[in-house]
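*Asks:* sequence first, then the predicted structure:
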Amino acid sequence: MRRAAEVWPFRPTVRYARTLAEALRAETIGGIVMLTATVAALVWANVSYESYAALRDTKIGPVALHLDLELVKWAQNGLLTIFFFVAGLEVKEEFVHGELSNLRKAALPIIAAVAGMIVPAVIFLLVSWGAPDAGRGWAIPTATDIAFALAVLAVTASAMPAALRAFLLTSAVVDDLGAISIIAIFYTENLDLIMLAIGVLLICLYGFLQYKRVKGVWIYLPLAVLAWYFVEVSGVHATVAGVALGLLTRVWTDDSEERSPSEAADHYIRPLSAGFAVPVFAFLSAGVQLNSSSLSGIFSDRVVLGVVAGLVLGKFLGVFGGAWLSVRLGLARLSEELHWRDMAAVSLLAGIGFTVSLLIGGLAYGHDPQRADAVTTGILAASLIASVLAAVLLNLRVRNRRRALDDV
């Protein structure tokens, strides 16, 4: 006889939850959920912008702790910390076990990623030169959205060599590390050194406990929340705490363990990030009114035009040019499985800014709602253009590869 705890509906519910969580670990599903949230935000904002804005700007949280924030701020400073914690885990894994563990292999994606941050920023500044507050937004086109980019690659070109996905993932991981560094250095105001020092001490304690093999989620969870709080109230963007905690999570497996703490954390937290944190952030950040005025602003507002040019053109030139130059100078080599046309297609994918670009756009122009909405429109338009162009080129590459194999 089965135990009472195992009878329906408990077992189907658990099985369904596990199936859902497993699906959310796949880039394709995560990208679809995020896209659905974005479309929902756009529909609501264009049907009733007042009610959407009222929800987005609703304040909740304890005033005494300085956490009476709008919902959109909770999404930016709270939920995205979960996303960046997962990004920190990915960076650590790449440095220890992945492509970044080998300097020769890492040179290609690292140089491509660095060039893919510098060139878009330069193009943005050139296009937006002289526009009011243009200098605040230079970092917006420097970021690549890992989830969306990998989702487009998985949907349109799953037959492409694994080396292409490895290049995109590794360069996007380096890109994320660069983006969070930019946020910490250039978008920090009113710094409270005492609060920051406490936050840093708590993050160091987390790392020390990881080093000492201390186990127990109920030790680390309160510690992580406290670290997040003190970094948040210090004036440094709280997502920095998420990346730092991810980087300090142990990636080595002991003899008594089936998987490392990093693998375990990724297994449980990635579905939360992909299925809730990022979609909610997208929903609360992407709702802009799409009318003739806002769409024409893409071409008339030089800041918005700079964002579009930086993401679509700058990312392509930076990533592809950086990869080509690193091979040309003998600093790296291209995998025998890949052709430069493949690299061109995946370089276009790097122009999908979305999550981090929306975050930086909000930090740069949050004081000016009209400009912030215009920049959001530009980010969405650029990400759509980059997605379509990359999907078309990737599809052509898949067909050409199949044709070449058939001829053999």
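*Replies:* Thanks, I have the structure now.
*Asks:* from now on I want contacts and neighbour counts done on CA atoms only, so please keep to that.
*Replies:* OK.
*Asks:* pull out the buried residues from stretch 77-97.
*Replies:* Residues 77-95 are the ones in stretch 77-97 that count as buried (16 or more other CA atoms under 10 Å).
*Asks:* next step: those restricted to helices.
*Replies:* 80-95 (DSSP state H).
*Asks:* skipping adjacent residues, who's closest to the residue positioned nearest the centre of the chain in space?
*Replies:* The structure's the chain has its C-alpha centroid closest to Asp145; by CA atoms, centre = their mean the separation is 4.4 Å. If the residues on either side of it in the chain are set aside, Asp145 comes closest to Gly353, at 5.1 Å by CA to CA, 6 or more residues apart in numbering.
*Asks:* that neighbour - that's part of a helix, no?
*Replies:* No. Going by DSSP: H, G, I helix; E, B strand; the rest coil, the assignment for Gly353 is coil, not a helix.
*Asks:* what sits against it?
*Replies:* Pro141, Thr142, Ala143, Thr144, Asp145, Leu311, Ile379, Ala382, Ser383 (CA atoms under 8 Å, 6 or more residues apart in numbering).
*Asks:* do that again at 10 Å, thanks
*Replies:* Counting by CA atoms under 10 Å, 6 or more residues apart in numbering, Gly353 makes contact with 140-146, 148-149, 307-308, 310-312, 315, 379-380, 382-384, 386.
*Asks:* take this one as well and set it beside the first:
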Amino acid sequence: MSAPHNRRSIFLGRMSLPERNFIADALRAETVGGVLLLVAAVVALLWANILGDSYESVRGFHLGIGSIGLDLSLQHWAADGLLAVFFFVAGIELKRELVAGDLREPKKAALPVVAALCGMAMPALVYFVVNTVGGGSMDGWAVPTATDIAFALAVLAVIGTSLPSALRAFLLTLAVVDDLFAILIIAVFFTSQLNFLALGFAVAGLAVFYLLLRKGVRGWYIYVPLALVIWGLMYNSGIHATIAGVAMGLMLRCHRRDGEEQSPGEHIEHLVRPVSAGLAVPLFALFSAGVSISGSALHDVFTKPETLGVVLGLVVGKALGIFGGTWCAARFTRAELNPDLRWPDLFAVASLAGIGFTVSLLIGELAFTDDPLLTDEIKAAVLTGSLIAAVLSGILLKIRNAKYKKLCEDEDRDEDQDGIPDVYELGNPEYHLRMAKLLEAKAAEHRRLAEVASGANAGDDGPA
């Protein structure tokens, strides 16, 4: 018999009920937002290709106050302003994962963190190899490294594929870690000039934000104006303004105290997520995804090294990186895959992570700011790569959809109708007592119906 400490842990096993419920709520909101994101992207493409001049005029329209350095086009307001809301939610998600989710335990965190790192390193490597061979620019190496969880979930919703909660949770945790490293890439590699005075004031504003939170000060009328000031200072500092959103999200308390149904971070995330998923990200897509699609443009996507590197990075690099990293980490940590799942299931999810829409578009704009034509070609490559990844992963997931559907039904079954899925009560004596009474009641009902049917048949055989 093996010693207890040699026992292998289960990878992608059943989560705790509170964690399962939280993730289900979060993914539900992301799915709705993803569908809106998909619609916005389609509208942007149609608008740009049918009424291209009006599209360019609208997204190039400037608003703001030039004297404080905030006279921006609508496209830049969406990329620098609205996406700060998206990254604020990402910061809260990361904080919650670190204090209450899978990332709080190093052993559990190892697999998604390694998967995310490999899932970012491999696309960058693919891009590097393609552009080394083809003689292209290395500036776009970070474009295919990001995963768009909302778009990925929208694909699942559109193709009608069930996905067990363990795989959904893995995809969400993967995306959270992915967002963290994307933020670091933006902060480190896309900051050219720094205004130290503005940066100093932004840091001071964040310190005030943190102290107010720790003192328990409440009131949106305090935090919203302060957040806007911090965002404006961060924008003027030369660091991408979305970093301010992440920093503020990470400062919120996301662990529950005695008597709390929700932590402050969870409560604020619940309020802000619909704004992020339903408004901020779709508007960013509307003003960023509009690129001209023609035969020559599609030809360029597959012939230019920069664009081909992005497509292959998303489609090939993401799938191989996440799958290979996870498999190696599982072998190293002696983790066994959930017996209800197979490694091809993980490969399908890894392929789904190749949808890199939102953050990839943002990094594409930052990487080729001085070359508008190449920027549009990179965006076309992001759209093409994301579409190919969506189709391939959709096919792979559909193959196993019958199995996934059964697993989801087993996870959600609640025979005693007490609001708790039966799989979470199998060791509870009260549950077995309730089930015994329920089965007894059903048996009694069946006997009564049989007696009624028997009496009816006897009547039919009577005096006619």
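*Replies:* Cool, got the structure. Source: prediction; values computed, not measured.
*Asks:* TM between them?
*Replies:* Counting by TM-score structural alignment, normalised by the length of structure 1, the TM-score of this superposition works out to 0.90. Behind it: 385 aligned residues with a CA RMSD of 2.2 Å.
*Asks:* from Gly249 of structure 2, how far off is the corresponding residue of structure 2 for the residue nearest to the centre of structure 1?
*Replies:* Matched across to structure 2, Asp145 of structure 1 falls on Asp148, judged by TM-score structural alignment. Using CA to CA, to the nearest Å, Asp148 of structure 2 is found at 19 Å from Gly249 of structure 2.
*Asks:* now swap in Ser454 of structure 2 and tell me
*Replies:* In terms of CA to CA, Ser454 of structure 2 sits 68 Å off from Gly249 of structure 2.
*Asks:* over to Val310 of structure 2?
*Replies:* 30 Å.
*Asks:* these two: which is more packed in?
*Replies:* A direct count of neighbours by other CA atoms under 10 Å for Val310 of structure 2 and Gly249 places Val310 higher, at 39 against 25.
*Asks:* any idea which element that one lies in?
*Replies:* helix 305-312 (DSSP states H and E).
*Asks:* equivalent analysis for Lys215 of structure 1, please.
*Replies:* Counting by DSSP H and E, Lys215 of structure 1 is part of no helix or strand.
*Asks:* alignment lookup: it to structure 2.
*Replies:* Per TM-score structural alignment, Lys215 of structure 1 is aligned with Arg218.
*Asks:* show me where the stretch 1-150 of structure 1 has its strands.
*Replies:* In the stretch 1-150 of structure 1, the strands defined using DSSP state E, counting those that start in this stretch lie at 59-60, 69-70.
*Asks:* which one of those is the most hemmed in?
*Replies:* strand 69-70 (a mean of 17; mean count of other CA atoms under 10 Å).
*Asks:* structure 2: matching residues for that one?
*Replies:* With TM-score structural alignment as the criterion, strand 69-70 of structure 1 aligns to 72-73.
*Asks:* mean shift of the matching stretch relative to structure 1?
*Replies:* Here the mean offset of stretch 72-73 of structure 2 against structure 1 after fitting is 1.0 Å, by mean CA distance after the TM-score superposition for structure 1.
*Asks:* hang on, the earlier thing: neighbours of the match of Lys215 of structure 1, how many?
*Replies:* 10.
*Asks:* hang on, the earlier thing: quick check, the match of Asp145 of structure 1 in contact with Ala175.
*Replies:* Yes. Between Asp148 of structure 2 and Ala175 a contact is recorded at 7.1 Å, counting by CA atoms under 10 Å.
*Asks:* now do the shared contacts for those two.
*Replies:* Common neighbours of Asp148 of structure 2 and Ala175 (CA under 10 Å, 6+ apart) are Ala353.
*Asks:* off-centre distance for stretch 246-262 of structure 2?
*Replies:* 20 Å (CA atoms, centre = their mean, to the nearest Å).
*Asks:* residues of it that come out buried?
*Replies:* For stretch 246-262 of structure 2, by 16+ other CA under 10 Å, it's Val246, Ala247, Met248, Gly249, Leu250, Met251, Leu252, Arg253, Cys254, His255.
*Asks:* what lines up with the fourth one in structure 1?
*Replies:* Per TM-score structural alignment, the equivalent position to Gly249 of structure 2 in structure 1 is Gly246.
*Asks:* wait, that match sits on Asp266?
*Replies:* Yes. Counting by CA under 10 Å, Gly246 of structure 1 does reach Asp266; the two are 9.5 Å apart.
*Asks:* can you pull the residues that touch both of those two?
*Replies:* The contact lists of Gly246 of structure 1 and Asp266 share Phe85, Val86, Ala87, Leu89, Glu90, where a contact means CA under 10 Å, 6+ apart.
*Asks:* quick check: the nearest residue to the last one once chain neighbours are set aside vs Ala112 of structure 1, distance?
*Replies:* Distances taken as CA to CA, 6+ apart put Val173 closest to Glu90 of structure 1, at 6.9 Å, once the chain neighbours are dropped. The span separating Val173 of structure 1 from Ala112 of structure 1 equals 12 Å under the rule CA to CA.
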